[in-house]
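Q: Test case, fold it:
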Amino acid sequence: MNEIHVRIADWQKDNADLRRLRETVFIAEQSVAPELEWDAEDVDALHFLALDADYAVGTARLLPDGHISRVAVLKDWRGLKVGETLMRTVIAEAERRGLTQQHLSAQVHATAFYERLGFAVVSGEFLEAGLPHVDMLRSSS
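A: Prediction:
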């Protein structure tokens, strides 16, 4: 594995990579219905790509209100700090844009990961796309 780097993606130019990552993780692995995966918010969102050399291995998006979503890392790169590097970049960009609170809906199994990044659970468990989630919030200090 090379050094992972994260960059802001262009929804149009990087669409093939963004779709490949989300389709692999959410639709193929987690059985999320395609009509739930793709929404109108993609056009206005700020997208990120985590790259191993020039190969896209992770993605996330940041909405204008500070909501982080569609965080996905390919299976072979999980446990290698790709998600952490990706999320730290998204958080830094949110703060740079004056978004002092970031929020997300986390799959329950991933709450410890987000807690390490400063997020706290702020809701009970609920189902989203058939998977158990909780809402989480992070406030910049």
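Q: Please count neighbours and contacts with C-alpha atoms only from this point.
A: Will do.
Q: What strand or helix carries residue 93?
A: Element membership of residue 93 [criterion: DSSP states H and E] is helix 82-96.
Q: What is the subsequent helix or strand relative to that helix?
A: That would be, after helix 82-96 and using DSSP H and E, strand 101-107.
Q: can you give me how far the following helix or strand past that next one is from the chain middle?
A: Sequence order places helix 111-116 as the next helix or strand after strand 101-107, per DSSP H and E. Relative to its chain's centre, helix 111-116 lies at 13 Å (C-alpha atoms, centre = their mean, to the nearest Å).
Q: Pull out the buried residues from helix 111-116.
A: For helix 111-116, a neighbour-count test (16 or more other C-alpha atoms under 10 Å) marks 111, 114 as buried.
Q: now the other sequence, so there's something to compare against:
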Amino acid sequence: MTIETIVAKTDEQIQDALKVRTEVFVVEQQISKDLEFDGLDNECFHFVAYDGEQPIAAGRLREIDSNGKVQRICVRKDYRGKQIGNDIMHLIHKTAKENGIHQLVLHAQESAIPFYEKLGYHISSEIFYEAGIPHAEMKITLI
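A: A predicted model of the protein is given here:
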């Protein structure tokens, strides 16, 4: 298995990221397509991981007032537990720093909080619900 994680540059690569998001969030987690596709994708950096030609993970980074919001981190079910989420997050951190973004925030699904804590994020809110799923806001300062 040779996994390549990239910043999506072409329309095809961005569409690949959206396919993974649809599979994980809309199909698997039953999140409304209207919530998942919020009209903000054209303002974001997109990230996608491939196993050969097959898109297997995705995420996006949106700049808001010189801070970054990490969103839509997802890995196809059959690829979870293989460090691919880490690869996506490390590339997001690298891209953020290259663009002068050093404060990142994200809304982690409660089940994913330990994953983000291992990357250095800390919880900065009480549990709240988005799309019917418990989340917590988490933050990190990149050095």
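Q: Overlay them and tell me the TM-score.
A: Laid over one another, the chains give 0.94 as their TM-score (TM-score structural alignment, normalised by the length of structure 1), with 140 aligned residues with a C-alpha RMSD of 1.2 Å.
Q: coming back round to it: start and end residues in structure 2 for the helix holding residue 93 of structure 1, please.
A: Using TM-score structural alignment, the residues of structure 2 aligned to helix 82-96 of structure 1 are 84-98.
Q: residues in contact with the nearest residue to residue 45 of structure 2 once chain neighbours are set aside?
A: Sequence neighbours aside, residue 61 is the residue nearest to residue 45 of structure 2 in space, at 5.1 Å (criterion: C-alpha to C-alpha, 6 or more residues apart in numbering). Counting by C-alpha atoms under 8 Å, 6 or more residues apart in numbering, residue 61 of structure 2 touches 44-46, 68-71, 92, 96.
Q: Please apply the same query to residue 139 of structure 1.
A: 100-102, 118-119.
Q: which position in structure 2 aligns with residue 109 of structure 1?
A: Under TM-score structural alignment, residue 109 of structure 1 pairs with residue 111 in structure 2.
Q: how close does its match sit to residue 86 of structure 2?
A: For residue 111 of structure 2, the distance to residue 86 of structure 2 equals 16 Å [C-alpha to C-alpha, to the nearest Å].
Q: more crowded one of those two?
A: Applying other C-alpha atoms under 10 Å to residue 111 of structure 2 and residue 86 shows that residue 86 carries more neighbours, namely 15 against 11.
Q: Spit out the contact partners of the more buried one.
A: Here residue 86 of structure 2 is in contact with residue 119 (C-alpha under 8 Å, 6+ apart).
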